[in-house]
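> Any chance you can model this:
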Amino acid sequence: MSATDPDCLFCKIVAGEIPATVVASDERTVTFMDINPATRGHALVVPRTHARDLLEIDPDDLAAVAQAGQRLAKVAKDTLGADGINLINSCGADAWQTVFHFHLHVIPRYAGDPLKLPWVPGPGDMDKIAATGAELKEHYA
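Below is the predicted model:
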């Protein structure tokens, strides 16, 4: 397992080579808004070190991602008024993994929202994604 994969989309986001709406980052993780959101506030938490999936991630990085996901879930509930949160990881193509860099989806849920899992990713409104990301970032203390 290498620290980065030059062909990996998420490694490029972590490195700042591809723009993203970053909500938070620390020494082990980066949290950014999903550009194909399932609901308002849908974000991803990734380890800075490249790991293909759940089976390859370093246990300390996995713990850091889980803690960042929990923190974001609390912020989404308090800031966006989410009624619940889904934390989802897909390990392998047959489990809906499409980007092969470990990531945790933090998906706020709202009473009556129409989301059925798995959702079919589709482009979101970039202005709304950026505004929601800014709102989350402001409250991510």
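> alpha carbons only for contacts and neighbour counts from here, please
Noted.
> can I assume residue 108 sits in a strand?
Yes. Residue 108: assigned to a strand according to DSSP: H, G, I helix; E, B strand; the rest coil.
> I figured it hits residue 74, correct?
No. At 9.9 Å, residue 108 and residue 74 do not qualify as touching, with contact defined as Cα atoms under 8 Å.
> So for these two, which sits in the more crowded spot?
Under the criterion of other Cα atoms under 10 Å, the comparison of residue 108 against residue 74 puts residue 108 first, with 24 against 17.
> Which residue, neighbours along the chain excluded, lies closest to the more buried one?
Taking Cα to Cα, 6 or more residues apart in numbering as the measure, residue 108 lies nearest to residue 85, with 4.5 Å between them; neighbours along the chain are not counted.
> compare with the first, here's sequence two:
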Amino acid sequence: MNKMTAFIASKWWPNNKGHVLVVPNRHFENIFDLPADYAAEIHRVAQLTAFAMKNTYGCDGISTRQHNEPAGNQDVWHYHLHVYPDM
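Sure, this is the predicted structure:
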């Protein structure tokens, strides 16, 4: 069974040519609910995505972003990790 799905995000921000969301296929609200095996798999998929972006875009670097709870700017109540190419 696949634990993760990665897809190109439909929302684009200024100065960003697009990014990928890595999402667990099971529901976890945020990092506090996320089991360690899922955390490891999310970062494995993020690393593979980072290599693909670097090879495809020739970007100078990669950034990741993840928000938790209202004070941490969480506005989607399903854990996900953003992977951004830095150009």
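> circling back: translate the residue nearest to residue 108 of the first structure into the numbering of the second structure.
Under the alignment (TM-score structural alignment), residue 85 of the first structure maps onto residue 62 of the second structure.
> was I right about that match contacting residue 52?
No. Contact between residue 62 of the second structure and residue 52 fails when scored by Cα under 8 Å: they sit 10.7 Å apart.
> Is it correct that the residue nearest to residue 108 of the first structure falls within a strand?
Yes. Looking at residue 85 of the first structure with three-state DSSP, it is inside a strand.
> returning to what we had before: which one's more surrounded, residue 62 and residue 52 of the second structure?
For residue 62 of the second structure and residue 52, the more surrounded residue by other Cα under 10 Å is residue 62, and the numbers stand at 18 against 12.
> Strands of the first structure, residue ranges please.
Read by DSSP state E, the first structure holds these strands, from start to end of the chain: 22-25, 29-33, 43-47, 84-88, 104-109.
> average gap between the longest one and the second structure?
Relative to the matching residues in the second structure, strand 104-109 of the first structure has an average distance of 0.5 Å after the fit, by mean Cα distance after the TM-score superposition for the first structure.
> give the contact list for residue 136 of the first structure.
By Cα atoms under 8 Å, 6 or more residues apart in numbering, the contact set of residue 136 of the first structure is 23, 41, 75, 76, 79, 80.
> repeat for residue 137 of the first structure
The contact partners of residue 137 of the first structure, taken as Cα under 8 Å, 6+ apart, are 22, 23, 24.
> Likewise for residue 83 of the second structure?
If a contact means Cα under 8 Å, 6+ apart, then residue 83 of the second structure has 19, 20, 21, 22, 46, 49, 50, 62, 63, 64, 65 as its contacts.
> Kindly recompute the last result at 10 Å.
Each residue near residue 83 of the second structure by Cα atoms under 10 Å, 6 or more residues apart in numbering is listed here: 6, 8-9, 18-22, 45-47, 49-50, 53, 62-66.
> can you pull the contacts of the residue nearest the centre of the first structure?
Nearest to the centroid of the C-alpha atoms of the first structure, with distances taken as Cα atoms, centre = their mean, sits residue 44, at 0.3 Å. Listed by Cα under 10 Å, 6+ apart, the contact set of residue 44 of the first structure reads 10, 22-23, 30-35, 37, 65, 68-69, 72, 87-89, 102-107.
> got it, and residue 74 of the second structure?
Residue 74 of the second structure makes contacts with 29, 30, 66, 67, 68, as judged by Cα under 10 Å, 6+ apart.
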